[in-house]
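K.L.:
Have a look at this fold, sequence not included:
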């Protein structure tokens, strides 16, 4: 397991991505200095994990180290806008993803054990337990009697997906319209940049995993903007179920591009404070996504997106 031992820690990976987001939001350019203390203050962490995250970014060629000046940004932040595909993943993240894929394909049972997963994935006990803890924290599994875990209900069937859209059609627009909704401006700017960078890719290079990450972040931003704590908690819990594999199976790149344009249209109105229009557009967006028929956007309310969406 020597190779696995050299894998980066999940918290260092998360912090590395946060550093990239911060320098993008702050408008840092190529060659900008990245003092550890300043980055620690911007990310609200201590210098020790910042040092590890900067080393990780240095290994990936995104940051460079010079003895005279310290760490400097080696890339244009826009280059890394679409997602974190250039960063490696922690071993527990890979195991967690493998567990979800295998459960989605019914290759493993509803009830699982650490010992069974250790044998299945030829992984260390520590990494498997971290993966299980991660899935438990994300509310995807729960402890069962003895040394086992059981999968919670998920969006793994047509009936469950239909119920999911019914829930979202009620709750997400309501979150926007509830008194006190607040949009995280910096987060919205970063999301817009990532969406526009994704749309700039040709169809052959369109990154479906990046779309899934951006889509999840967009809807999470809406959930977390709700002033009503019960709405926010219910939506946040439901969004975790959408991480399961297969959510985008059978959906064309055309539809994913169309969905991204719809997100941008909704964001336009959120940023301008036109919450009622944003809620209406979100409702139309969810209806089209539920149908998963690209041509449906040419009929009825969804056609509005063509009028307000930003061009490529």
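P.N.:
That came in fine, so what should we check first? Just so we're clear, the structure is a prediction, and the values are computed from it rather than from any experiment. Numbering: from 1, shown residues only.

K.L.:
okay, CA-based contacts and neighbour counts for the rest of this
P.N.:
OK.

K.L.:
Toward the C-terminus from the helix or strand encompassing residue 276, list the very next helix or strand.
P.N.:
Taking DSSP states H and E as the definition, one finds residue 276 inside helix 275-291. Next in sequence after helix 275-291, counting helices and strands by DSSP H and E, comes helix 304-308.

K.L.:
Could I get the buried residue list for that following helix?
P.N.:
Going by neighbour count (16 or more other C-alpha atoms under 10 Å), the buried part of helix 304-308 is 304, 305.

K.L.:
In addition, the following structure is provided for comparison:
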């Protein structure tokens, strides 16, 4: 199982709950209860429980769910090592180092696996995991025959702003689709996530978690449109924009305002004021583009520096 950073974080949080709450063997672990405690959706909780089942931390009973297999008395570092989550952290850290080097122009457009393995001191397993993640997200692909190539489209300074211009055309329109329907449970989950970030999560979240939070929010709204073409487009653009958007995570002072804007959009949709929500999400995206223009200037300067 290839565990990415979000699933890794949730797995660790479930382990910490079992340990700090001193839950005994046989304690039932309903996915919804854990999702509520961790303020996430059920899917990543189920993925984390499946991993913990593979590793013997929890048991699974047909049609009953997951249960604590045994009390956890080891240190968190020992448990993390046993679960292989430390390996996942190495992969995630290397992923961001490669992205940073690529955006700075210090990696060639075409590269070999040996170059990445040697430059970042990776094992064969770590190399396969990080290249698999990069390929899945669409900013590099294997060349026919030998070697790899980065996507030039995703490494130009204005690529991120271009992706936002596409979203600017799509997302406000999605809220006006005749079949738009945002489930109450989805709305409340989005709201809980924004409130958690406002109450300390912005400082403690990883770059991956901040990015995924934004992706989940905006994809949830587009998915509510019921328009399959809109949904496919937003999913495609979000798969490839991580490389460019993660760089903005260093400027976290803008996130409280983003959270408040997201909450305002949810309030409008809850009151079925979709016209106003559509207009506001356009302003929200324009505000973000204005902030990102500064990052574009930084990227351009870095790539043009000797």
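P.N.:
That came through fine. Bear in mind the structure is a predicted one, so any value in this text is a computation, not a measurement.

K.L.:
Please compute how far the helix holding residue 276 of structure 1 lies from its chain's middle.
P.N.:
20 Å (C-alpha atoms, centre = their mean, to the nearest Å).

K.L.:
One more: stretch 284-292 of structure 2?
P.N.:
20 Å.

K.L.:
in it, what's buried?
P.N.:
Neighbour counts using 16+ other C-alpha under 10 Å place 284, 285, 289, 292 of stretch 284-292 of structure 2 among the buried residues.

K.L.:
one step back: read off where the helix holding residue 276 of structure 1 ends up in structure 2.
P.N.:
With TM-score structural alignment applied, helix 275-291 of structure 1 matches the range 274-290 in structure 2.

K.L.:
and the matching stretch, how far from structure 1 on average?
P.N.:
If you overlay the two and look at stretch 274-290 of structure 2, the average distance to its match in structure 1 is 1.1 Å (mean C-alpha distance after the TM-score superposition for structure 1).

K.L.:
Would you mind pulling the contact partners of that stretch?
P.N.:
Residues from elsewhere that reach stretch 274-290 of structure 2, judged by C-alpha atoms under 8 Å, 6 or more residues apart in numbering: 161, 164, 167-168, 171-173, 175-176, 258, 261, 265, 268-269.

K.L.:
For those, which single residue is the most surrounded?
P.N.:
residue 175 (27 neighbours; other C-alpha atoms under 10 Å).

K.L.:
wait, doesn't residue 111 of structure 2 sit right on residue 143?
P.N.:
No: counting by C-alpha atoms under 8 Å, residue 111 of structure 2 sits too far from residue 143 to count as a contact (9.6 Å).

K.L.:
Between these two, point out the one with more neighbours.
P.N.:
Between residue 111 of structure 2 and residue 143, residue 111 has the larger neighbour count (other C-alpha under 10 Å), namely 17 against 13.

K.L.:
name the element residue 71 of structure 2 belongs to?
P.N.:
Using DSSP H and E, no helix or strand contains residue 71 of structure 2.

K.L.:
Which secondary structure elements does whatever helix or strand residue 236 of structure 1 lives in sit against?
P.N.:
Using DSSP H and E, residue 236 of structure 1 sits within helix 229-241. Other helices and strands packing on helix 229-241 of structure 1, by 3 or more C-alpha pairs under 8 Å, 6 or more residues apart in numbering; DSSP states H and E, are helix 158-177, helix 208-225.
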